[in-house]
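Undergrad: Test case, fold it:
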Amino acid sequence: MSLAPSTTQARTLRGRSGEQDAVRRLLDRARDGSGGALLLLGAPGTGRTALLDHAARLAGGFTVLRARGVPAESHLAFSGLHGLLRPVRDAPAQLPRAQAAVLRKALDLGVADGGLALAAAVLDLLSAMAARRPVLACVDDLHHLDAASREVLLFAARRLDGERVALLLASHDDRTAPGGIPSLVLGPLPAAASRELLGDLSPGLGEDLRAALERVAHGNPLALTELAGSLSPGQLAGTSPPPGSPPPGGRLWRAHTARLAGLTGEARHLLLLVAADPSLDTATLVRVAEHPDALLALEPAEGAGIVRAEGDRYAFAEPVMASVVYSGASLARRRAAHRLLADVLDQDHQRLRRAWHRAVALDGPAEELAAELAEAAEAAPPRSGHPEPFLALERAAELTGRGDLKAARLAAAARHASSSGHPRRARSLLARLSTLTVAEDMRGQAELLRGDLELLGGETGNAHDRFLAAAGWLLDRDRPLGVRALVRAAEASYTAGDNRGFLAIARRAAAVRRPDEGPAAELMFEYLAGVAATFRGRHTEAATPLHQVLRLAPAAHGPAMLVWAGAASLLLGQEANALMLATRAVDIARGRGGASALPQLLESVIQAEIWMGRYASVADNAVEGLRLAQETGQLNTAGHHLAWLALTAAVLGDEETCRVRATAALELADAHGLGVVGALGNWALAHLDLAAGRVADAAGRLRAQRRNGHVVVRVMATPIFIEAAARTGDREQAGSALRVLDRWVASTRSPDRLALAARCHALLAGPGEAEELFRHALDLHLRGTCEFETARTQLLYGSALRRDRRPGAAREHLHSALETFERFGARLWVGQARGELRAAGQTVRSTCATRPEQAAGPAARTGRAARSDKSEQLTAQQHQIARMVAEGATNREVAAQLFLSPRTVEHHLRNVFAKLGVRSRVELARLLS
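TA: Here you go, the predicted structure:
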């Protein structure tokens, strides 16, 4: 029997699976006679009521009681208890006469004698009811419940162990969290859950509008729901600006304005100033208020949990509240607040903020304000805080009357939005250029930016066409940008796996090249020439322009130039130099605050590290790259990092994770024309097949890729293909692949790559020739840096010696290989090495822990252990998993977000708990907060 209103259809609660599991466990314990209580704490709109409804739906066979705290009744003693027990008004008859009388007196008259009589009577009543069927009691808005009812219910909540009773309480005020009662905090929804919820509410919502709603809602599910429901036809069509706050009059708006209503006018004025400038420090706030005790007016707001002090400034405890405070003020009050702030922000480093407040307040002629704001935005240092330069430039464009100048400022705003990691906003700003008169050079710049955005998150074919169009507009107007557009078009062809397209662009570049090019343009022309010659297999010819790129690199001032120089280093076999250049590019981008560039720049670091066999570092950088790519809307870049993570999972022998990530990468590759991503995903799966002993499968994957796969990845995967083909008897194709590899390797003089070629020759050698080639390969490995490939050569050599009936000689190499594989945590290769040792007549025991992070090397492990902060002991992937779990994500949600299997997440989480010395998710959340 349920005595609560029922919902006929269950509703999916996005991002709350962990909380739903906690509610389910509470009900299961109550069914089994081990009941208890749970307190749900969360801001308005975070889903407390939805979870209570969910509990009621799950409580089949329970007696369900519901009550809600109401502010208008908070002064009426026992009004809350009356609401909870009124549906079972005859139940007190189950109690002894004295207890029944005490309970009826409280419910009928609102009075009770002192002591424990009433609280004990309520507890005994719930117990008596539960003797017939379990009981679920749900109390919403506990903070509004009258104090007498709250005291009685909390008394019962602490004494439900051994009863068939579940008491579920919900409050937005953590001051009501009593001791002895487990609590669960409902934080903001993860980004993925917010997107899913908006997809449920408005399936056809455009990406730009979706992103705007997510910015306003800050992960609050009710805010997302009400925002999606309030959209006008103009907002849905993109002709009207998106909403800047939850809809006035909605449930969330009313909840927040009710909390504000009890504050003084002075407190609300100070809150408006904080909402108008999130960077406002307390010293400046005091200057605006013009008397030293002004901040005392904010104490009630602090006490009510509306704002909290964070260092030298105030911040809203619930970000949505800031938009309610700001939008709820009249236009006149908002403009007055901005004028006050502009007057006190008089330091040089506050120039952008001052111009912003003047522009919003319309404190002067529009054109003058626009010029001041645009100039300040362009001169602002990286990570300058509020407002972001792209917002300032957008506002400047809105105040500009001249069409060409308005277009220039919109284009600049789009450029800043893209570089700061807001690609959707950049696209929206560029779309507004279509209605304006745009100069040819600016049209080319805009098209170049559109190409960049398309290459990061759209289709490579569209990006290629946009880059070529930009080059046509720019080559005669802005030479360096025009050449850059050509290089970017070539990179789009490279990403698509279109070798012919790349070569065609290289020929076009050679045709437009001039003898008096500047250093930057010269570097780009030499880069295209060198890569094109490499793709044609003319490695000797390629060396000259590639060396020219390295000669010009020291004068390069941008990360992109360093990346191209790093690529030239890799083609020349100079892995360490490539890593140095790529790392320098990443450092420059971090210093500039270029969030959008980092995921791509990390790819260049990873490419160098792959050749050096630094797989733990590859995984760390790819995890960071994947996170940043997801946060900045770069689907294609995310695909690259997924593919690299699939490869590192293959090295570690984590079959399930490798397949999950490779499949995700391949799906992106098919949808967006990412030939290089598809090739990397297939390479990862082939490596996994080879490690697992599925030699024919590995050969088949790479054989298909050799026919129409990406040229660079094809060469990188050649050693695996030759090994697999040789072991399956396809010596003809293996020999053909080796001839291609020999030509490139011979031109690089890299000992690691020469060692790989020597190993491949050994695999294809005739009787009596292999041993010398294996020894030569090992000698070359000693001069290189890739320990993992050294171990792979030792394994193959040892296996050959064992088959040649020389077990003693074989064991020496097999032991060395096993030790390296164990140190890297490469469990499938560990299994192969142990199998060979057993076949060579030796029983093998594990002597090294197979933990993936050990591949970082002794120096890195020592440095990590020396750090005092416990969280520094985690790998990048473990830290990301820990952070997501601490924010309330379940294992399945983490697995979906990071493209892992739930089993792998569980494995990592156990290691996190062990490293940090915690025993539960609650302790983890406390530690990381």
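
Undergrad: only C-alpha atoms for contact and neighbour calcs from this point on.
TA: Will do.

Undergrad: what about Asp21, how many neighbours?
TA: By other Cα atoms under 10 Å, 12 other residues sit near Asp21.

Undergrad: Also the one 10 residues further on?
TA: Other residues near Arg31 come to 21 when the count uses other Cα under 10 Å.

Undergrad: For the residue lying farthest from the centre of the chain, give its distance to Leu433.
TA: Going by Cα atoms, centre = their mean, the residue of the chain most distant from its centre is Arg97, 61.3 Å out. Here the criterion is Cα to Cα, to the nearest Å. By it, Arg97 lies 81 Å from Leu433.

Undergrad: Would you check the distance separating the helix or strand hosting Ala669 from the middle of the chain?
TA: In this assignment (DSSP states H and E), Ala669 forms part of helix 655-672. Its chain's C-alpha centre and that of helix 655-672 lie 17 Å apart, by Cα atoms, centre = their mean, to the nearest Å.

Undergrad: now do stretch 370-380
TA: Worked out by Cα atoms, centre = their mean, stretch 370-380 lies 31 Å from the chain centre.

Undergrad: Repeat that for stretch 420-440.
TA: Distance, centroid of stretch 420-440 to centroid of chain: 25 Å (Cα atoms, centre = their mean).

Undergrad: List the buried residues in it.
TA: Neighbour-count burial for stretch 420-440, counted by 16 or more other Cα atoms under 10 Å, picks out 420-430, 433, 438.

Undergrad: And this one, please, so the two structures can be compared:
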Amino acid sequence: MTGHTTARQRLTAELLDALRTDGGVRVVTGEPGCGRTTFLDHAARLFRAGPVRHLRADQAHELDDALRPATAAAPVLLCVDDAHLWDAPARATLARAAARIRGTGVRAALLVTVPDHRRVAPELADLPVLRLGPLTPAGAALLVRDAADEAVDPAVREELITAAEGNPALLLALVRRLSPAQLSGRRALPPSLVTGEVLAEVAGDRLPDDPGGLPLTTAAAARATGEEDADEELVLRACPSAIDGPLPDLLTRGEGRLRFRSTLMLRAVYATAPSAHRRAAHLALAEAATEPDELLPLLHRSWATTGPAPDVAASLTRAVTDPACTAPPALRRRALTRAADLTPDGAERARRHLAAAQQALLAGHTADALRLLERARGRSAPASVRGGAELLRGAVLLADGPVEDARESFLLAADLLPPPAAARATLAAADAAWSAGDPTACLSALAPTRTPPTLPLAEACVRVPRSGTPTAPGVPAVRRNPEPDGDPSRDHRDGLRAVLLARFDLAAAPLRRVVDHGLRGSDPDHLLRSAAAALMLGDVTSARRAGARALAAARTSGSAALEPRALEYLAYAELRAGRHQLARTHAEEGLRTAARAGQRNTAAHHHAVLALAASIEGEADLVAEHAEAALRTARRHGLAQAATLAHWAAARADLGAGRPREAAQRLGPLVLPGARRGHFAVWMLAVPCFVEATASAGRPQHAAAVVESFALWAACGADPQAPSQLLRCRALLAAPDTADELYRRALDRHDDAAGDFERARTELLYGKWLRRRRRLREARTRLEEARLGFERCGARLWAQQAADELRAGGAAPAAAPAASPGAGDLARLTPQQLRIARYVAGGATNREVALSLSVSTRTVDYHLRNVFATLGLRSRVELVRLVEQEEKTGARL
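TA: This next block holds a predicted model:
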């Protein structure tokens, strides 16, 4: 049980810490199988402050005696498991003991466990509650590892984790059900992992005696929509006998919805009911619908049908594909899967499985999509269906798998699909090659004949040819004036090829058409293409706009798979625009949505953005954590772009901390020519850091050659920061008689691009240069501007560098503007410490803070200790009071 206990030990420790400060009582609840008893045992083992007493119902009268040791020096922990089984008088005694602990300051803690699938007893209803949520995927993976006698195949492990939905007892039951050969992947898994028998085992005797009635009808209605609640009016029309009766204990109602108190009980009630009762419930729901021809009633009617039913399958398919249908992707996937199950024709069944897989992927259900694709790939399926399956498989792998495998799937799809779809497949193959950092494969996919080019593309993006001909034989020519045929895929292909061939003069027109085409509509796919094209053009304003609109469109359409990608483009655009704090906000959200959608590759890119943002704010522990998280996936799946960004972030953190030699050592392999050079479209972004690091480390000669390559990149106009950065780089390497003018010109060019950080870096370097030449008055002006610029963008370590330079020049930094009364304490915290303080003051546990900020609990622990040390606090209660006080006085968090 190590996987389970490890996940809960931190939460238990936080709870015990909180019990010492806020009254010492918690009702620990959760659905059947969530591990309430295990949690209570952990708490007892971890409690070191005093004695621990476990009390049964027949020992309620001993509560007063149990509290007596609490009046002495050592507090006592009282543990009561399954308090719902106590009789009313015993629960009343328990409630009085809880009131005594909370109201009189008795040095005791009381933990009481009850299940949440039924109403809480009235005696305990007013006590503070701690609900045990589902296991995280990482915790579930550890539990599988510890429960299995031998190694578990990764694909099997993912199937088990998905099926269990975070319930520890259900997960263990599923592991026990499989043979060693099935666990290791040597034999196929059963058609359905979670059966009624397994759910009945976990639910125990908690299932209702009546296999039909309101609970089953509610479960059938919820199953159809995939939600955890159901329309109360519809359910009661389908089950009129329940209208005047009491609400079963398993259910609760609110805002016109009926909901099971426990998701596991919802699944168990449906799965354990006799099939005839389930069909009757679905038929009643279909007949109770006010619009019988809509998708949901048709789906209910299909579940009331047995055997092949081509007419019902066709009706479902027509309803899904009706342009007026507003159903979310998850419901469409369910309808198309059911339509396929009822389809006797093999080819048509494969088409419907493929369509269902596409909707599953849009809904963010990657495992479901892959299972459906396997059903659509049979030899009897038409070539177009097999090609569509490979196209979709490539999309899955591009988001969550080896990107070279994704490219091969796309190329196979291009061979099987007709021309319009084949063109989309080749463009997707280029996307995969781009992510892998393979420009040769990228160009090969984009070429009309897909012949491998011979261009030495390691230099392509920084070597502009002087003529209009290709730079090497074997590379098909770029169309100079593509016809205005309105095909964004063709324009994107032509623009991307031109960029790869370093023909930026030929890339602008087609890429601009892609940008404009996407922004004229609301299709999230087109908007994502628009954002990508805008980033290649260096039009960060359009990239931010397209990314934001793609995000809104994905949310409106319920496309969970597109949300993380939209946030990725938006975060990159914010970074390129010099708005790193906005980039951080979008990347934190993107990390959460990518985790929900099972997109580890997309998550790696968000980790890289967060590492870059943290490197500006000078938070070394966050840089290391996010960079390593990005690199873990990048190494496994071949993500050269994410890897390059992560290494750059780590080097920039070194530079901010005053370690230029270490920064230069990290960046050298990324930017200098050779096999280890970073991603072909990213490495030049790190050149300014490398030049600064080598110059500061006393080795400017190492950067001279790479500056000339960077000059070609800056001339392309693809990066608004590059012209000013180039002048700064030249100043760092220039002789004293020319460096002054170069620094001034660099500052002038910064006026053309947004963002305080890059300008402040130029001010800092110029100020250092002036101070070393004893031009102290000018140096102070520049260094003070640098310090203020860094403070405006939250770059604390960089601001400290400027302040240190000011002191070295004989001047103290100018005093910060006077803060409002009471605002001084929180102003001493770093941006991340402020965020954590805000969450903790709002009542969040360390685990909840970690989930909200997409960091580990260890990182939150580290920052919270520093918050307490910086502010001189001893408990969370004192932190809450301080935050409340400073909010009242107008302090800015």
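
Undergrad: TM-score for the pair, please.
TA: The TM-score (TM-score structural alignment, normalised by the length of structure 2) is 0.82; 827 aligned residues with a Cα RMSD of 4.2 Å.

Undergrad: Give me the aligned partner of Cys729 of structure 2 over in structure 1.
TA: Under the alignment by TM-score structural alignment, Cys729 of structure 2 pairs with Cys760 in structure 1.

Undergrad: you'd agree Arg313 of structure 1 is up against Asp281?
TA: Yes: if you go by Cα atoms under 8 Å, Arg313 of structure 1 and Asp281 touch, sitting 4.4 Å apart.

Undergrad: Distance-wise, check the aligned residue in structure 2 for Pro243 of structure 1 relative to His4 of structure 2.
TA: Matched by TM-score structural alignment, Pro243 of structure 1 corresponds to Leu193 in structure 2. Remark: distance between Leu193 of structure 2 and His4 of structure 2 (Cα to Cα) = 21 Å.

Undergrad: okay, the two: which has more neighbours?
TA: His4 (23 against 16).

Undergrad: So which elements touch the one helix or strand that one maps to?
TA: Element membership for His4 of structure 2, per DSSP H and E: helix 2-19. Under the contact criterion of 3 or more Cα pairs under 8 Å, 6 or more residues apart in numbering; DSSP states H and E, helix 2-19 of structure 2 touches helix 36-46, helix 137-147, helix 846-853.

Undergrad: Would you mind putting those into a markdown table with distance to Glu763 of structure 2 and mean neighbour count alongside?
TA: Below are the helices and strands packed on helix 2-19 of structure 2 laid out as a markdown table (distance: least, Cα to Cα, whole Å; neighbours: other Cα atoms under 10 Å):
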| stretch | distance to Glu763 of structure 2 | mean neighbour count |
| --- | --- | --- |
| helix 36-46 | 53 | 17 |
| helix 137-147 | 45 | 19 |
| helix 846-853 | 32 | 19 |
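
Undergrad: quick one: what's aligned to Thr12 of structure 2 in structure 1?
TA: Using TM-score structural alignment, Thr12 of structure 2 lines up with Gln20 in structure 1.

Undergrad: still on that earlier bit, the match of Pro243 of structure 1 touches Ala163, doesn't it?
TA: Yes: contact criterion Cα under 8 Å: Leu193 of structure 2 and Ala163 qualify, at 7.1 Å.

Undergrad: ok, Gly472 of structure 1 touching Leu481?
TA: No: using Cα under 8 Å, Gly472 of structure 1 is not in contact with Leu481, being 10.7 Å away.

Undergrad: Looking at the two, which is more packed in?
TA: Counted by other Cα under 10 Å, Gly472 of structure 1 and Leu481 do not tie: Leu481 has more neighbours, with 22 against 16.

Undergrad: And the helix or strand hosting the more buried one, how far out from the chain middle?
TA: Using DSSP H and E, the element containing Leu481 of structure 1 is helix 479-496. On the basis of Cα atoms, centre = their mean, helix 479-496 of structure 1 sits 28 Å off its chain's mean C-alpha point.

Undergrad: same check, this time on stretch 424-444 of structure 2
TA: For stretch 424-444 of structure 2 - counting by Cα atoms, centre = their mean - the centre lies 24 Å from the chain centre.

Undergrad: okay, it sits on what stretch of structure 1?
TA: So stretch 424-444 of structure 2 sits over residues 484-504 in structure 1, by TM-score structural alignment.

Undergrad: Other residues contacting the matching stretch?
TA: With Cα atoms under 8 Å, 6 or more residues apart in numbering as the test, stretch 484-504 of structure 1 has contacts from 448, 452, 455, 460-461, 463-465, 467-468, 470-471, 505-506, 509, 521, 524, 528, 532, 535, 673-677, 709-711.

Undergrad: which residues touch the residue mapped onto Thr820 of structure 1 from structure 2?
TA: Matched across to structure 2, Thr820 of structure 1 falls on Gly789, judged by TM-score structural alignment. Residues in contact with Gly789 of structure 2 (Cα under 8 Å, 6+ apart) are Asp756, Phe757, Arg759, Ala760, Ala799.

Undergrad: residue in structure 1 matching the first one?
TA: Okay, so that is Asp756 of structure 2. Using TM-score structural alignment, Asp756 of structure 2 lines up with Glu787 in structure 1.

Undergrad: Let me see the ranges of the strands in structure 1.
TA: Assigned by DSSP state E, the strands in structure 1 fall at 36-42, 63-68, 135-140, 165-171, 183-186, 307-310, 313-316.

Undergrad: The fifth one vs structure 2, mean deviation?
TA: Between strand 183-186 of structure 1 and the aligned residues of structure 2, the post-superposition mean distance stands at 3.6 Å (mean Cα distance after the TM-score superposition for structure 1).

Undergrad: Okay, the residue farthest from the centre of structure 1 and Thr793 of structure 1: tell me how far apart.
TA: Counting by Cα to Cα - Arg97 of structure 1 and Thr793 of structure 1 are separated by 87 Å.

Undergrad: Gln581 of structure 2 pairs with which position in structure 1?
TA: By TM-score structural alignment, Gln581 of structure 2 lines up with Ala616.

Undergrad: Likewise for Ala643 of structure 2?
TA: By TM-score structural alignment, Ala643 of structure 2 lines up with Gly678.

Undergrad: again, but for Leu610 of structure 2
TA: Using TM-score structural alignment, Leu610 of structure 2 sits opposite Leu645 in structure 1.
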